[in-house]
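Asks: A predicted structure for the sequence below; I have some questions about it.
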Amino acid sequence: MSSDEELGEEKGHACHEVSPQTTPEVEMLDAYSRAVIAVVDAVSPAVVSLFTGGNPIHGAAEHQGAGSGVIITPDGYLLTNSHVVGKTKQLRTVFTSRRRAAAALVGRDPDTDLAVLRAEATALPYATLGDSSQLRVGQLVIAMGNPLGFESTVSTGVISALGRAFRSQNGRLIENVIQHTAPLNPGNSGGPLLDSRGRVIGINTAIIAAAQGIGFAIPANTTKWVISHLISHGRVKRSYLGIHARDRKLDRRLARLLSLEQETAAEVMTVDAQGPASKAGLKEGDLIVAIDEKVLAGVDDLQRSLAEHKPGIAVRLMFIRRLELRNAILVPVEAN
C-alpha cells in the first residue's frame, strides 16, 4: 500500500469523485434553462435576417443586414419594424437553415413601427402571436434576432414596465409599449419578444443607446390589428382625436361607484391644442372608458375603434374626470 493510501486510511478518508450538490436553487436554474432552450428550439426556425438589396453571402456582406423578422404564417407573411424596411420595396430574407428568398413589402405603419412582408417561399415554420393583455411586470421574456449579422442570437430578461411610450423615427409617439431588460443590439429590430411558452408577445423595436438593460417592444395585441389593416389596405387608416394615451388600471372603488365593469381605461396623457379632443374639452388625466357606448379596456381598444371609424363622422366618448362620468362629442379627422 502506498503512503498516500495509508494516509487516507489513517484519516478515514475514502477516495471518491466529487460532484456538485443538487439544491432547490440549482433545480430552479435548470428549469429556467430548459424553458429557454425549448423556446429557442421551437421558434428560432421562424426568425429571419433581412437584407436590403443584393444577395447576402457569408462574410462581411452579412453584417450589412437591415434587421430581423419573424414569420407568422406558413405561406410567407412575416413581421418586422417599419424603420427596418424604410422606403425599400424589396428585401431578401435568410432563414436559419441558410435558405434565401426575396420578400416584397405588403405594408408598413410608421405610427407603430411595424411592417408586413411576404417572402417568396411556402411551407415555412412560423411563430404564434400571444395575448399581450395578460403580461405582468417581472415576467420572463426571451428576445431573438440577428444583431450585427450574428444569426439566431438569444437573450433573456424580464418585463420591467408596461404602457410605456416613446417617439418613433418620424417623431410620432408610439404608445402602450412593453419595456424589458433582455439585451438588444443593432439588428435585433423586428425580431420577436417571446414568453416562456414560445408565443410572440411583442416585436422588438428600439433600445436606448446610453442606457443598459432598457429595450422596447410593440405588444402583440397592437400588432394583430395592424397586420389585418396592412394585409387588407397596405396601410392603417386612422381617425385622429388629437390625444396620446396609456393604459390605466381603474380603482375598484371608483369603478363600483360609477357602475363600471372594466378594470382598465385609456388615460389621456397629452392633448393636441388644435385637435378634435381639445375642441371637445378633453383634458390630461381624463380616463376614457367607452366610445360610441362600446366599452374600452385601454389604448388598444381605442386604437382599434378609431382604425375602424371613418374620419369626419362624429363619435361619443365617455370618460371619467375626478369622480364623475362625462360625455363628449368629437369629430375625428384623418391622421396624416
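Replies: Sure, I can see it. In this text the structure is predicted, and so the values were computed from the model without any measurement.
Asks: from here on, just use CA atoms for contacts and neighbour counts.
Replies: OK.
Asks: quick one, what contacts the residue lying closest to residue 195 once chain neighbours are set aside?
Replies: Using C-alpha to C-alpha, 6 or more residues apart in numbering and skipping residues adjacent in sequence, the residue nearest residue 195 is residue 141, 5.0 Å away. The contact partners of residue 141, taken as C-alpha atoms under 8 Å, 6 or more residues apart in numbering, are 156, 157, 158, 159, 180, 182, 193, 194, 195, 196.
Asks: try it again at 10 Å.
Replies: 36, 155-159, 180-182, 193-198, 200-202 (C-alpha atoms under 10 Å, 6 or more residues apart in numbering).
Asks: among the residues you listed, which lie within helices?
Replies: Counting by DSSP state H, the contacts of residue 141 place residue 36 in helices.
Asks: out of the contacts of residue 141, which end up buried?
Replies: Using 16 or more other C-alpha atoms under 10 Å as the burial test, the contacts of residue 141 include 36, 156-159, 180-182, 193-196, 198, 200-202 as buried.
Asks: and those, which two are furthest apart?
Replies: Pairwise distances across these (C-alpha to C-alpha) peak at 17.5 Å, for the pair 181 and 198.
Asks: ranges for the strands of the stretch 151-300 of the chain?
Replies: Using DSSP state E, counting those that start in this stretch, the strands assigned to the stretch 151-300 of the chain run over residues 153-167, 173-180, 192-194, 200-207, 215-219, 239-240, 243-249, 264-271, 287-291, 294-295.
Asks: before we go on, here's another structure to hold up against the first:
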Amino acid sequence: MADELDAYSQVVTGVARTLLPSVASLAVQGERRGRTGVVGTGSAVVFTGDGFLLTNAHVVGATTRGTAAFADGTEVGYTVIGRDRLSDLAVVRADGETPPPAQLGDADRLTVGQLVVAVGSPLGLSGSVTAGVVSALGRSMPAQSGRTVRIIEDVIQTDAALNPGNSGGALADADARVVGINTAVAGVGLGLAVPINATTNRIVTTLLRDGRVRRAFLGVATAPAPVPPALAERIGRTRGVRIVHVEPNSPADVAGLRQGDLVITVGGQPVDDAQALQRRMFADAIDVPLPITTFRNGAMVDVIARPVELADQA
C-alpha cells in the first residue's frame, strides 16, 4: 500500500511541477457601481508560446482587460481576444512575456476512473493543486447567456476538489497534458470541466482568428446512452445519444424532436457521442435543412430540423 501511495504522490507532484508555471491567477478588471477595479477572479492556462491563455467565458464575462499573475511572481496585463459562452471558453492575450505553454491533450481519450489533477487559484489561493478521478464523461450543464440558458455539452465530471477561482484552470492527465478547463462546482465532490478535443480546438482557433464563434442552434441537450440490443444488431452500433432536454420553440422543438429520443443519425452520419452532434453546429449549418433519425417507442422516427444562428453571446 505504501508503494502505491508513493507512486500516486509522484504522479501528482510531477503534474504539479510541470503545470504550475503555466497556470495564471486572473484578476478581472471592470466597472462596478461607477468605479473601475477588480470585479472577479479566476484562472487561465498558457497554451501558446506567444502569450495566449485559455480560460472560461464566465470568468472574463463582458470585460476586456485584467491582470494575470504566475507562480514565479510575474504579473502582466491581459486583453480579452474572444469569448464563446456556449462552450464557456475564452482566449486572452498577455501584454508581456509569459512562462512556457502547457501541453494540450485529448479528452476523447479519457476513461472513467482515470486519474486527473486540477491546477488553479481557488478562493484567490494561487498555485493550488488537487487530484481525483474522471467520475463521468459526456455530461451536460446549463450556462447563462443574458436571459437565456444554454446547454454546454460533453463536459467532464471529476471528484477533484474545485472551488470558486478554479474556473479557467487546468484539468490534466497523469502526463501533465491539459485535457479540460475547469468550469464549475456542481456540488460536494462534483466538479465539471470543458474538454480539450477536436471541437474545442476548432472553437479556440476561431476565437483567435475572429474573436467570436458563429454557431448553429438546434436546441437540445443530450447524454450518451446505450442502444437497445435489437437495434444495435440492426445498425451495427451499441452507443447513441439520448435527448434529455428540448428547448421550447427551438428548431428541434419545431421539427418534432422529443425528450427521451435516442438520436441515431444526423445528416446521414452516425451519432454515438455528443461531439458528433456538436461538430455540426457551426456556421455552415445555419438555416440548412438537417435530417435527423431517432429511435422512439420502438420505432425509427425521421425529422428535418433547420438550425438557426445562435444569437451573439458577447
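Replies: That came through fine. Because the structure is predicted, anything quoted here is derived from the model rather than measured.
Asks: before we move on, back to that, can you say which of the strands of the stretch 151-300 of the first structure is packed in most?
Replies: strand 192-194 (a mean of 30; mean count of other C-alpha atoms under 10 Å).
Asks: just checking, what packs against it?
Replies: Here strand 192-194 of the first structure touches helix 24-43, strand 67-71, strand 140-145, strand 153-167, strand 200-207, strand 215-219, helix 220-233, going by 3 or more C-alpha pairs under 10 Å, 6 or more residues apart in numbering; DSSP states H and E.
Asks: in the second structure, what range does that strand match?
Replies: Per TM-score structural alignment, the counterpart of strand 192-194 of the first structure in the second structure is residues 170-172.
Asks: mean shift of that stretch relative to the first structure?
Replies: Its matched residues in the first structure lie on average 0.8 Å from stretch 170-172 of the second structure after superposition (mean C-alpha distance after the TM-score superposition for the first structure).
Asks: what do we get in the first structure for residue 9 of the second structure?
Replies: Residue 9 of the second structure maps onto residue 33 in the first structure, by TM-score structural alignment.
Asks: number of nearby residues for that match?
Replies: By other C-alpha atoms under 10 Å, 11 other residues sit near residue 33 of the first structure.
Asks: one more: residue 104 of the first structure?
Replies: Residue 104 of the first structure sits with 16 neighbouring residues when counted by other C-alpha under 10 Å.
Asks: residues contacting it?
Replies: Shown in contact with residue 104 of the first structure (C-alpha under 10 Å, 6+ apart): 77, 88, 89, 90, 91, 92, 116, 117, 118, 119, 120.
Asks: ok, the residue nearest the centre of the second structure - contacts?
Replies: Centroid-nearest residue in the second structure: residue 194, 2.0 Å away (criterion: C-alpha atoms, centre = their mean). Applying C-alpha under 10 Å, 6+ apart to residue 194 of the second structure gives the contacts 56, 87-89, 107, 139, 152-157, 168, 170-171, 179-184, 200.
Asks: mind running it again at 6 Å?
Replies: Residues near residue 194 of the second structure by C-alpha atoms under 6 Å, 6 or more residues apart in numbering: 155, 180, 181.
Asks: please apply the same query to residue 316 of the first structure.
Replies: If a contact means C-alpha under 6 Å, 6+ apart, then residue 316 of the first structure has 291, 292, 328, 329 as its contacts.
Asks: with adjacent residues omitted, what lies nearest to the aligned partner of the second one in the second structure?
Replies: It refers to residue 292 of the first structure. Matched by TM-score structural alignment, residue 292 of the first structure corresponds to residue 267 in the second structure. Sequence neighbours aside, residue 291 is the residue nearest to residue 267 of the second structure in space, at 5.0 Å (criterion: C-alpha to C-alpha, 6+ apart).
Asks: burial count for residue 84 of the second structure?
Replies: 25.
Asks: residue 114 of the first structure and residue 83 touch, don't they?
Replies: No - in this structure residue 114 of the first structure lies outside contact range of residue 83 using C-alpha atoms under 6 Å: 7.9 Å.
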